[in-house]
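Trainee: Could you work out the structure for the sequence below:
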Amino acid sequence: MKYPMQSLKNTLLTCSFLLTGLLLVACSTPYHTTDLPAPDIKGSYTDNYNYSQDIEAKQWIINNQSVFVYQLVNNAESYLTAKNSSANPYYPDKFSRFEWTHYFGDIWYCQQVYDASTAANANNFTIYPKADSSNPATGGCGLNGHNFPWSKLIPN
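Mentor: I've put the predicted structure just below:
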């Protein structure tokens, strides 16, 4: 699939390089933000802090006031990156990374990144390491020494 140059500005392309006698380049599928798959956890929830969590095909809405428009959805690795709406009360026009996991039959999520300057930075696991999903009910969400519990998504 070819994308016009203008569309490439909104495309996040992740490439990894492997050297085995010759240089091979493997790139993830370049999605334009309008062509992204919906998150596998798409649905309407209330979390264990009593906030509404509406995970839609193109955006995540928290408590009917914060909107995050998807830039990349990786269902295989259970995360997505999103642009924070300019109307959000916290960190408008920044970028976030939401990670999710299944734990004892429940879905838990962590907004591991909430203030990245670019989508590429929010998607960079060296800059912002993956959250620890080993026991989301007790911790593992947060950076720089923070260890918050993840939020449990309870279907409405």
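Trainee: drop to CA atoms for contacts and neighbour counts, all remaining ones
Mentor: Noted.
Trainee: mind listing what the residue nearest the centre of the chain touches?
Mentor: The centre of the chain sits closest to L80, judged by CA atoms, centre = their mean, with a distance of 2.3 Å. Going by CA atoms under 8 Å, 6 or more residues apart in numbering, L80 touches 39, 70-74, 97-99.
Trainee: The structure of the following sequence is requested for comparison with the preceding one:
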Amino acid sequence: MTARNSFIRSHVPFLSLFTCLFTSLFIGACTDDGGSQDDEATETGDTDTGTDTDTGEEALAIIGDYTDEWGDNHSITAETWTNSAGVFHIEQWDNAATYLVAQNDAGNEFNPELWSRFDWTWDADEVLYYCQSVYDGASIDAALAGSADTADLAAGCGGFAWTKMQ
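Mentor: Next comes the predicted model:
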């Protein structure tokens, strides 16, 4: 066996490993993973519900954690509105019309798996108020049909006052 053959035989595992790694890196760099250019996920609120309303690409305007005037905590994400009454799975929203519709969680004590509509508004001092204008809709369309009077914070929520959030 020549010195050259001995060198090649002793380095075959290394060369094979190097070739395999180089090839996988090259192939991986050339494939399209289908992601966005910056590969960051964004919340769009663009949910196809089969209705004529479109939530657009704007994030839900009221995402955050709040305490209402009665001491109840509310956690609002693009996916859920959670408070002591239960969890509500957000299906769509419209920031311009200031409402969202959500399906009541199956584990909620009241009206499980029915549909709710939450309307919101801000007063002149930029304080957030909300009204659960529908809490027992049989369908998403029934929830969408609800409404609240943003001009009447004292009685514009089905005859009751809107709830102040902080």
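Trainee: if we can go back for a sec, of the contacts of L80 of structure 1, which ones are shared with structure 2?
Mentor: Contacts conserved in structure 2 for the contacts of L80 of structure 1, using both residues aligned by TM-score structural alignment, their matches' CA atoms under 8 Å: 70-74, 97-99.
Trainee: which of the residues you listed lies closest to S85 of structure 1?
Mentor: Nearest to S85 of structure 1 among those: Y70, at 10.6 Å, using CA to CA.
Trainee: hang on, the earlier thing: what about the residue nearest to the centre of structure 1, which helix or strand?
Mentor: L80 of structure 1 belongs to strand 79-84 when elements are defined using DSSP states H and E.
Trainee: the helices in structure 1, which residues?
Mentor: Along structure 1, the segments classed as helices by DSSP state H run 5-8, 119-122.
Trainee: wait, which of those helices is closest to G105 of structure 1?
Mentor: helix 119-122 (27.9 Å).
Trainee: Find me the equivalent region of the closest one in structure 2.
Mentor: The aligned range for helix 119-122 of structure 1 in structure 2 is 140-143, by TM-score structural alignment.
Trainee: What residues sit buried inside the matching stretch?
Mentor: Within stretch 140-143 of structure 2, the residues that qualify as buried are 140, 142-143, counting by 16 or more other CA atoms under 10 Å.
Trainee: next one: it to chain centre, how far?
Mentor: In terms of CA atoms, centre = their mean, to the nearest Å, the centre of stretch 140-143 of structure 2 is set 19 Å apart from its chain centre.
Trainee: Can you list the neighbours in contact with it?
Mentor: 101-103, 115-117, 134-137.
Trainee: Narrow those to just the buried residues.
Mentor: Buried among the contacts of stretch 140-143 of structure 2 by 16+ other CA under 10 Å: 101-103, 115-117, 134-137.
Trainee: Mind naming the longest helix for structure 2?
Mentor: Max-length helix for structure 2 by DSSP H is helix 3-30.
Trainee: what's the matching range in structure 1 for that helix?
Mentor: Going by TM-score structural alignment, helix 3-30 of structure 2 lines up with nothing in structure 1.
Trainee: Can you identify each of the strands in structure 2 by residue range?
Mentor: For structure 2, the strands defined by DSSP state E occupy 64-67, 73-76, 80-83, 86-94, 99-104, 115-122, 128-137, 163-164.
Trainee: got JSON lines for the ones you listed, with distance to G56 of structure 2 too?
Mentor: Shown next, in JSON lines, are those (distance: least, CA to CA, whole Å):
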{"stretch": "strand 64-67", "distance to G56 of structure 2": "20"}
{"stretch": "strand 73-76", "distance to G56 of structure 2": "18"}
{"stretch": "strand 80-83", "distance to G56 of structure 2": "18"}
{"stretch": "strand 86-94", "distance to G56 of structure 2": "8"}
{"stretch": "strand 99-104", "distance to G56 of structure 2": "13"}
{"stretch": "strand 115-122", "distance to G56 of structure 2": "18"}
{"stretch": "strand 128-137", "distance to G56 of structure 2": "22"}
{"stretch": "strand 163-164", "distance to G56 of structure 2": "27"}
